[in-house]
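*Asks:* The amino acid sequence is not available; the structure is as follows:
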């Protein structure tokens, strides 16, 4: 039962974070962040927020610094918006699955291109 609740809280957090990143946070380093997923532990104590950032490594690091700086505000707002008694501790991580998928796709293209020769 707690897994269902954790998934529901994760989906609500994902929606609210996306809204906050586009409307509420004024830091320009947060402009090109997309929330790809939120994993909440069964006890609702921690939430791992997976993000992607449009840009190079420097932009990614800047975005992560901005999110880390705003973590207290973000957590407070999430608690208010979702109306949780205790808001999960938030940890931001880069979602590498898109880069990984792109790399696999390029390798497959290379293989097919070599087969055509």
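*Replies:* Perfect, I can see it now. Everything quoted here is computed from the prediction, not taken from an experiment. Numbering: from 1, shown residues only.

*Asks:* going forward, measure contacts between C-alpha atoms and count neighbours the same way
*Replies:* OK.

*Asks:* Give me the longest helix you can find in this structure.
*Replies:* Identified as the longest helix of the chain according to DSSP state H is helix 97-116.

*Asks:* elements contacting it?
*Replies:* Contacting helix 97-116 under the criterion 3 or more Cα pairs under 8 Å, 6 or more residues apart in numbering; DSSP states H and E is no other helix or strand.

*Asks:* Distance from the chain centre to that helix, please.
*Replies:* Remark: helix 97-116 is offset 25 Å from the chain centroid, using Cα atoms, centre = their mean, to the nearest Å.

*Asks:* Ok, stretch 62-75 next?
*Replies:* 12 Å.

*Asks:* before we move on, what about stretch 68-76?
*Replies:* Stretch 68-76 sits 14 Å away from the centroid of its parent chain (Cα atoms, centre = their mean).

*Asks:* Sort out which residues of it are buried, please.
*Replies:* Residues of stretch 68-76 classed as buried: 71, 74, 75 (neighbour count, 16 or more other Cα atoms under 10 Å).

*Asks:* outside of it, which residues touch it?
*Replies:* By Cα atoms under 8 Å, 6 or more residues apart in numbering, the residues outside stretch 68-76 that reach it are 17, 87, 88, 89, 90, 92.

*Asks:* alright, now check it against this:
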């Protein structure tokens, strides 16, 4: 499945992308300001890399990563534990009438970038690229 493809394998619509970006920005602001009433979550700095919407806009999956990549599981657990309050804050801070269900996953983009860099740095790969 393509990176941005939805569950049925189709590319996301403009509406899905637009709503996902609104939620991403609003969620980032909520987490940055520390609006969630959870001391553990308030101590974390979490980046929201992307939000993917289902085609019916009922579910928003936020791909997140704690700053520095440390404490991924703790951050995921804290976000999931507070998902109802976060959902309320996201809708309150945005322009949406309907509140999609929020799901949280670890953003693997940075791990993929690191793996690609490591692969490109290998001698036999670098030799092929230089030819």
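*Replies:* All right, it came through fine. Note that this is a predicted model, so its numbers are computed, not measured.

*Asks:* Quick one: buried ones out of the contacts of stretch 68-76 of the first structure?
*Replies:* Here, 16+ other Cα under 10 Å leaves 17, 87, 88, 90, 92 buried among these.

*Asks:* residue in the second structure matching the last one?
*Replies:* Under the alignment (TM-score structural alignment), residue 92 of the first structure pairs with residue 104 in the second structure.

*Asks:* mean deviation of the one helix or strand its match maps to from the first structure?
*Replies:* Element membership for residue 104 of the second structure, per DSSP states H and E: strand 101-106. Its matched residues in the first structure lie on average 0.6 Å from strand 101-106 of the second structure after superposition (mean Cα distance after the TM-score superposition for the first structure).

*Asks:* which residues touch that strand?
*Replies:* Residues from elsewhere that reach strand 101-106 of the second structure (Cα under 8 Å, 6+ apart): 58-65, 72, 76, 79-80, 83, 87.

*Asks:* export these to TSV and tack on distance to residue 120 of the second structure?
*Replies:* TSV is the format used below for those (distance: Cα to Cα, whole Å):
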residue	distance to residue 120 of the second structure
58	40
59	37
60	34
61	31
62	29
63	26
64	26
65	24
72	26
76	31
79	35
80	36
83	39
87	41
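
*Asks:* of all those, which comes closest to residue 17 of the second structure?
*Replies:* Proximity of the contacts of strand 101-106 of the second structure to residue 17 of the second structure (Cα to Cα) peaks at residue 60, which lies at 10.8 Å.

*Asks:* In the first structure, what residue spans correspond to helices?
*Replies:* Assigned by DSSP H, the first structure shows helices spanning 2-19, 57-69, 71-82, 97-116.

*Asks:* mind putting those in CSV, distance to residue 41 of the first structure included?
*Replies:* Formatted as CSV, the helices of the first structure follow (distance: least, Cα to Cα, whole Å):
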stretch, distance to residue 41 of the first structure
helix 2-19, 6
helix 57-69, 20
helix 71-82, 16
helix 97-116, 21
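
*Asks:* Identify whichever of these lies nearest to residue 30 of the first structure.
*Replies:* helix 57-69 (5.5 Å).
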